[in-house]
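A.B. asks: Here is a sequence with its predicted model. Questions after.
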Amino acid sequence: MYAIEMIDYGDVDVLVATNTAVQPTIKPTQILVKQHAAAIDPYDMKFRQGLMGQEKAVPLILGSSVAGEIVALGTEVDGFAIGDRVAASPHLNSYAEFVALGRKTVAKIPDNVSYAQAAALALGAQTGYQAITENLNSQAGESVLILGGAGSVGLTAIQVAKLRGAGDIYTTAVGEGVNFLKHFDSNFHVIDTHTEQVANMIPDGVDVILDTLGHDSLKQALSVLKPTGRLVSLVGDDDDVRVTHSYLKSNGEQLEQLLQLVSENKVKVVISDIKPFNVENLKKFQMLKHIVGKLVLTFE
């Protein structure tokens, strides 16, 4: 099995290629998937750098997105079959040819959605979908502010909030992200935080805020949150009582709902580049900054 291991915490040079005849063994409630595509997610880079803590023993296999076909099923798994095209977001282990997944995290991929698209959705987009539909439970007519709309979390959250009938939708961005969002859809307001203040652009406040940035951006957002409003932050750096902190809880049913929206062209997936899965390309992709759209590595 070809895989890319992280042999220590640090820069991209800690990523090394390995090849072993051993495949992951699965538990009764798990599914074994042969990988076809994996996305580059900010979480993986932060984990490699040690920014998420350094409790996990190394070497280990990084990676948080899976898109592939089922090659084995645990004895207690139903609803899936060998050969099914599936996607999921595991905590680790996806930078490998084969990945063992908990059945409840796995979603079937519609026929007209590619492996690259599914991998690009697995972590960030699933996080944005879960935040809007579950954590914030945005309702029709409510005004929404998404901090960091050009990222995969924010871009999905914008689209899902719109589908749920949101009123005014605002989002923040900088640099190339501003131009990208303005051309992506004209039905929401883009705030360039390099030149504009959130409080000045939203004088009447908003009902719902999703924070993907933290720090000063979160503090500014709190100034426009209505007294009855709801704010969920994916960045745990504020103890304001109005802030609810959350993180992705991988959910196969929700991911399948999101994949279906993509299949129906109701949610768009933006991919910046696709390259073959190998250690050289993984290092190159993990060194890129300020990319609009997902970077994906394919195993085929």
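C.D. replies: Received, thanks.
A.B. asks: drop to CA atoms for contacts and neighbour counts, all remaining ones
C.D. replies: OK.
A.B. asks: shouldn't Ala88 be in contact with Val66?
C.D. replies: Yes: the criterion here is C-alpha atoms under 8 Å, and Ala88 meets it with Val66 at 5.2 Å.
A.B. asks: neighbour count winner among these two?
C.D. replies: Neighbours per residue (other C-alpha atoms under 10 Å) separate Ala88 from Val66, with Val66 holding more: 35 against 32.
A.B. asks: mind checking how far that one is from Ile40?
C.D. replies: Using C-alpha to C-alpha, to the nearest Å, Val66 is found at 11 Å from Ile40.
A.B. asks: returning to what we had before: which residues are in contact with both of Ala88 and Val66?
C.D. replies: Both Ala88 and Val66 are contacted by 119, 122, under the criterion C-alpha atoms under 8 Å, 6 or more residues apart in numbering.
A.B. asks: Surely Ser152 and Lys294 touch.
C.D. replies: Yes: taking C-alpha under 8 Å as the definition, Ser152 is a contact partner of Lys294 at 7.3 Å.
A.B. asks: Find the nearest non-adjacent residue to Pro90, please.
C.D. replies: Nearest residue to Pro90 in three dimensions, chain neighbours excluded: Ser64, at 5.1 Å (C-alpha to C-alpha, 6 or more residues apart in numbering).
A.B. asks: count of residues packed around the residue nearest to Phe188 when sequence neighbours are not counted?
C.D. replies: Among residues not flanking Phe188 along the chain, Ile169 sits closest, at 5.0 Å (C-alpha to C-alpha, 6+ apart). Neighbours of Ile169 under the rule other C-alpha under 10 Å: 21.
A.B. asks: gap between Leu32 and Ala100?
C.D. replies: With C-alpha to C-alpha as the criterion, Leu32 and Ala100 are 5 Å apart.
A.B. asks: Determine the residues that are contacts of both of those two.
C.D. replies: Common contact partners of Leu32 and Ala100 (C-alpha under 8 Å, 6+ apart): 24-26.
A.B. asks: I'd like the residues you listed written out as JSON lines, with distance to Asn93 and neighbour count added.
C.D. replies: Output for those, formatted as JSON lines (distance: C-alpha to C-alpha, whole Å; neighbours: other C-alpha atoms under 10 Å):
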{"residue": "Pro24", "distance to Asn93": "10", "neighbour count": "15"}
{"residue": "Thr25", "distance to Asn93": "13", "neighbour count": "13"}
{"residue": "Ile26", "distance to Asn93": "13", "neighbour count": "17"}
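A.B. asks: Gln197: which of those is nearest?
C.D. replies: Lowest distance from Gln197 to the shared contacts of Leu32 and Ala100 (C-alpha to C-alpha) belongs to Pro24, with 50.3 Å.
A.B. asks: does the closest one sit in a helix, a strand or a coil?
C.D. replies: coil (DSSP: H, G, I helix; E, B strand; the rest coil).
A.B. asks: now whichever helix or strand His36 is part of: how far from the chain's centre is it?
C.D. replies: Counting by DSSP states H and E, the element that carries His36 is strand 30-39. How far strand 30-39 lies from its chain's middle: 16 Å, per C-alpha atoms, centre = their mean, to the nearest Å.
A.B. asks: here's the one I want to compare it with:
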Amino acid sequence: MQAFQISAAGCAPALTETDCPAPGPGEAAVALRACGLNFADLLMMKGTYQDTPEPPFTLGLEAAGVVTALGDGAEGFAVGDRVAVFGGSGGLAEAGVFSTERLIRIPDAMSFEHAAAMQIAYGTSHMALDHCARLQPGETLLVTGAAGGVGLTAVEIGKLMGATVIAQARGQDKLDVAAAAGADHLIDASEDLRSAVKALGGADVVYDAIGGDVWKAAFRSANPGARLLPVGFAGGEVPQIPANHLLVKNLTVIGFYLGGYMKFRPEAVRRSFETLFAWHGEGRIKPHISHTLPLAQAAEGLELLRSRKSTGKVVITMGGS
């Protein structure tokens, strides 16, 4: 089979011929049909992601496909089941082996592309805004990087939860995407973020995937008692948080990492995924996929993320039905 792998530390990923894996105890073999790309894939390529496997390994944190075989003791699934998997790696291949604890059955009406695009972006936003920040109807939510993979889902879910959503993104095309997802107010990245948010009454919850100066401006735009979620650092700089400002304004900063929750609260992540898949079936949410490419163009897909030329998700497909 083909897999988009990193063979050794410091090596660029490449499409490689490798043996099809066999499932071990508690595992399922899955014929993969689609894989969602994430900023974390770029960090893994540099070896800077917190959960980078030891090489050789296959990139691709989230995927979807069909169960083809089960290992000893694997329960809850059958050969032929259509599933999504947040495996943490292994998704950019024609097949993979994953613990059944990582699988979730997907509805017949849901495409593999949508299933592969939903888990990390929607799961991060839903868990962060609902489980962690307890976003309430009528509150104001600020989303930075609002046309990106996680930012766009935060706009959509925040609006579903009854918040007034302020979306910040770079350029009119990306702002239009955020507006279509439900944003009430739009701020271009060229504008003074703090002043613009303050003019709109400040933010009760901040959802930031950029870091650096964007985080600093968002932090200073927060209302007293606000909750702030640093969910990523796409801008490259990890900000330092002044504790005295937390004290004076009664602010709460909540670190959130979906992969970490998968380790110590997997049942919470599974409930979130089930809720999101139900919302998808009801037509309440729909992944925005700006690019769909075949496995042979996985490198081009990752470059779209690196250069910020995509909106929402980039999905790689592996064929089949």
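C.D. replies: On my side now, so go ahead. Everything numeric in this text was worked out from a predicted model, so none of it was measured.
A.B. asks: rewinding a little: and the contacts of the strand holding His36 of the first structure?
C.D. replies: Contacts of strand 30-39 of the first structure (C-alpha under 8 Å, 6+ apart): 24-26, 63-74, 77, 86, 94-103, 115-116, 119-120, 277, 294-300.
A.B. asks: Select only the buried ones of those residues in ChimeraX?
C.D. replies: In ChimeraX, selecting the buried portion of the contacts of strand 30-39 of the first structure, with burial taken from 16 or more other C-alpha atoms under 10 Å, looks like this:
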select :26,63,64,65,66,67,68,69,70,72,73,74,77,86,94,95,96,97,98,99,100,101,102,103,115,116,119,120,277,294,295,296,297,298,299
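A.B. asks: Strands - which of the contacts of strand 30-39 of the first structure land there?
C.D. replies: 66-73, 86, 98-102, 294-298 (DSSP state E).
A.B. asks: Quick one: the helices in the stretch 201-321 of the second structure, in order.
C.D. replies: Ranges of helices in the stretch 201-321 of the second structure, per DSSP state H, counting those that start in this stretch, are 212-220, 243-249, 258-264, 266-281, 298-306.
A.B. asks: Quick one: closest of the ones you listed to Phe4 of the second structure.
C.D. replies: helix 298-306 (7.4 Å).
A.B. asks: If you count contacts, what does the closest one end up packed against?
C.D. replies: Secondary-structure packing of helix 298-306 of the second structure (3 or more C-alpha pairs under 8 Å, 6 or more residues apart in numbering; DSSP states H and E): helix 39-46, strand 313-317.
A.B. asks: wait, what's in contact with the aligned partner of Leu229 of the second structure in the first structure?
C.D. replies: Using TM-score structural alignment, the partner of Leu229 of the second structure in the first structure is Val232. For Val232 of the first structure, the contact set (C-alpha under 8 Å, 6+ apart) comprises 131, 135-136, 209-211, 243-246.
A.B. asks: host element of Gln119 of the second structure?
C.D. replies: helix 112-126.
A.B. asks: mean per-residue distance, that helix to the first structure?
C.D. replies: Compared with the first structure after fitting, helix 112-126 of the second structure deviates on average by 1.5 Å (mean C-alpha distance after the TM-score superposition for the first structure).
A.B. asks: In the first structure, which residue range corresponds to that helix?
C.D. replies: Mapping helix 112-126 of the second structure onto the first structure (TM-score structural alignment) gives residues 115-129.
A.B. asks: if we can go back for a sec, the match of Leu229 of the second structure and Asp78 of the first structure: what is the separation?
C.D. replies: Taken as C-alpha to C-alpha, the span from Val232 of the first structure to Asp78 of the first structure is 34 Å.
A.B. asks: The aligned partner of Thr105 of the first structure in the second structure: neighbour count?
C.D. replies: Residue-level alignment of Thr105 of the first structure against the second structure, with TM-score structural alignment as criterion, gives Arg102. Arg102 of the second structure has 18 neighbours, counted by other C-alpha under 10 Å.
A.B. asks: cool, Tyr2 of the first structure as well?
C.D. replies: Other residues close to Tyr2 of the first structure by other C-alpha under 10 Å number 17.
A.B. asks: That one - nearest residue in space that isn't next to it in sequence?
C.D. replies: Spatial nearest neighbour of Tyr2 of the first structure, excluding adjacent residues (C-alpha to C-alpha, 6+ apart): Asn19 at 4.5 Å.
A.B. asks: And for that neighbour, the neighbour number?
C.D. replies: Asn19 of the first structure, neighbours per other C-alpha under 10 Å, totals 11.
A.B. asks: Would you mind finding the match for it in the second structure?
C.D. replies: Match for Asn19 of the first structure (TM-score structural alignment): Glu17.
A.B. asks: Does that match touch Ala3 like I think?
C.D. replies: Yes: look at Glu17 of the second structure against Ala3 with C-alpha under 8 Å: they come within range, at 6.5 Å.
A.B. asks: List the contacts of the residue most central in space within the second structure.
C.D. replies: The structure's the second structure has its C-alpha centroid closest to Ala121; by C-alpha atoms, centre = their mean the separation is 2.5 Å. Contact partners of Ala121 of the second structure, counting by C-alpha under 8 Å, 6+ apart, are 149-151, 153.
A.B. asks: how close does it sit to Ile241 of the second structure?
C.D. replies: 25 Å.
A.B. asks: Stretch 175-192 of the first structure: end-to-end distance?
C.D. replies: Taking C-alpha to C-alpha, stretch 175-192 of the first structure runs 8 Å from one end to the other.
A.B. asks: just stretch 74-85 of the first structure next, same as before
C.D. replies: 16 Å.
A.B. asks: hmm, who's touching that stretch?
C.D. replies: Outside stretch 74-85 of the first structure, the residues that reach it (C-alpha under 8 Å, 6+ apart) are 26-31, 67-73, 103, 108-110.
A.B. asks: mind redoing it with 10 Å?
C.D. replies: 25-36, 67-73, 86, 100, 102-104, 106-111, 113-115, 118 (C-alpha atoms under 10 Å, 6 or more residues apart in numbering).
A.B. asks: and if you look at stretch 14-26 of the second structure?
C.D. replies: So stretch 14-26 of the second structure is contacted by 1-7, 28-31, 58-59, 68-75, 92-101, 295-299 (C-alpha under 10 Å, 6+ apart).
A.B. asks: re the thing from before, show the contacting residues for the match of Thr105 of the first structure.
C.D. replies: Contacts of Arg102 of the second structure by C-alpha under 10 Å, 6+ apart are 27-28, 83-88, 262, 266, 269-270.
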